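[1] One predicted model, sequence on top.
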Amino acid sequence: MFLFLVIALAVVVAAVTLAVVGGSESDGPLPEVDPERLQDPLPPDRPVDRADIEALRFPLTTRGYRMADVDDALTRLGAELAERDARIADLESALAGAQAAAHHAFQKPEQGEQQ
């Protein structure tokens, strides 16, 4: 009787395993699924703004996020931040030059009046 129960248990386990794995050949193997891609990538035709960053959602995969999507977004954001930093530095330099010129022009007439 014990041997019968062990054999019956083995048959049930094998049947459940085949059903889960897909042992029937009529359906064929499971179809390949395209990897989930980023639905709303960052806009390529204009600079990224705050709303774009807030709306950015990466699709989940088995082990977290798709590294390629995250790397692409971080590369894009890094490049745009570097451009903005360079632009800010240029504008600050131009402003400092304009302020120095205005200060210099303002100081010259006062010096001429004192003589």
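    Perfect, thanks for sending it. Residues are numbered from 1 along each chain as shown.
[2] going forward, measure contacts and count neighbours with C-alpha atoms only.
    Noted.
[3] Name the residues that touch stretch 48-65?
    Here stretch 48-65 makes contact (C-alpha atoms under 8 Å, 6 or more residues apart in numbering) with 36, 37, 38, 40, 41, 42, 43, 66, 69, 70, 77, 80.
[4] one more time with 6 Å, if that's ok
    The contact list for stretch 48-65 (C-alpha atoms under 6 Å, 6 or more residues apart in numbering) reads residue 38.
[5] Give the buried residues for it.
    residue 58 (16 or more other C-alpha atoms under 10 Å).
[6] now stretch 12-21, how far from the centre of its chain.
    Relative to the chain's own centre, stretch 12-21 is displaced by 40 Å; criterion: C-alpha atoms, centre = their mean, to the nearest Å.
[7] On the C-terminal side of the helix or strand harbouring residue 51, identify the next helix or strand.
    Element membership for residue 51, per DSSP states H and E: helix 50-55. The helix or strand immediately downstream of helix 50-55 is strand 60-61, counting by DSSP H and E.
[8] From residue 67, how far off is the spatially closest residue to residue 40 that is not a sequence neighbour?
    Nearest in space to residue 40, with sequence neighbours left out and distances taken as C-alpha to C-alpha, 6 or more residues apart in numbering, is residue 56 at 7.0 Å. Going from residue 56 to residue 67 by C-alpha to C-alpha, to the nearest Å gives 15 Å.
[9] Next one for the comparison:
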Amino acid sequence: MFMFLFLVVALAVVVAAVTLAVVGGGESAPLPEAAPERLHDPLPEDRPVNRADVDSLRFPLAARGYRMADVDDALGRLGAEIGERDARISDLEAALAGARATTAPSLEKHGEHGGRVEDEQR
């Protein structure tokens, strides 16, 4: 019986010592509060977002945050879609500029009523 009480008291002393060591019951200064890591938004505010902006975007890590692979996949898809959109817009702008260039000379040949100059002379 005496041995059992001795082991219980020894166990309590060990648990108390470990708890004090972990909590830091000494005279050392407490650790400073760590500022939470925040996303510094590197996306430009003065121009539209392009593929390079999305490729360089990285989210901070968190203990209970997101799955990096999922976010990276989403960002990859978003970047690809923005790249395709920009290419399509460039193609459409080039086609529009070409259409305007070909219609400008023909507008000079038309009269006020939209007929050709040759038709008006007849």
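    Ah, there it is. Being a predicted model, the structure only gives us computed values, none of them experimental.
[10] where does the TM-score land?
    With the length set by TM-score structural alignment, normalised by the length of structure 1, the two chains reach a TM-score of 0.51; 83 aligned residues with a C-alpha RMSD of 3.8 Å.
[11] re earlier: how far apart are the helix holding residue 51 of structure 1 and its match in structure 2?
    With mean C-alpha distance after the TM-score superposition for structure 1, helix 50-55 of structure 1 departs from structure 2 by a mean of 1.3 Å once superposed.
[12] and that helix, how far from the chain's centre?
    With C-alpha atoms, centre = their mean, you get 11 Å for helix 50-55 of structure 1.
[13] which residue numbers in structure 2 go with it?
    Following TM-score structural alignment, the aligned partner range for helix 50-55 of structure 1 in structure 2 is 51-56.
[14] Checking the aligned residue in structure 1 for residue 18 of structure 2 next. Helix, strand or coil?
    Matched by TM-score structural alignment, residue 18 of structure 2 corresponds to residue 16 in structure 1. Per DSSP: H, G, I helix; E, B strand; the rest coil, the secondary structure class of residue 16 of structure 1 is helix.
[15] Who are the contact partners of residue 16 of structure 1?
    So residue 16 of structure 1 contacts nothing (C-alpha under 6 Å, 6+ apart).
[16] For it, give its distance to residue 8 of structure 1.
    Distance, residue 16 of structure 1 to residue 8 of structure 1, using C-alpha to C-alpha: 12 Å.
[17] which residues do those two both contact?
    Common contact partners of residue 16 of structure 1 and residue 8 (C-alpha under 6 Å, 6+ apart): none.
[18] Centroid-nearest residue for structure 2?
    Closest residue to the average C-alpha location of structure 2: residue 57 at 4.6 Å, with C-alpha atoms, centre = their mean.
[19] Of all the helix elements in structure 2, which one is longest?
    In structure 2, assigned by DSSP state H, the helix with the most residues is helix 68-109.
[20] burial of residue 77 of structure 2, as a residue count?
    13 (other C-alpha atoms under 10 Å).
[21] ok, now the one 5 residues further on?
    As a burial measure, residue 82 of structure 2 scores 17 neighbours (other C-alpha under 10 Å).
[22] Repeat that for the one 10 residues further on.
    Residue crowding around residue 92 of structure 2 was assessed by other C-alpha under 10 Å; the count is 12.
[23] again with residue 100 of structure 1
    Neighbour number of residue 100 of structure 1 under other C-alpha under 10 Å is 12.
[24] in what helix or strand does it lie?
    Residue 100 of structure 1 belongs to helix 67-114, assigned by DSSP H and E.
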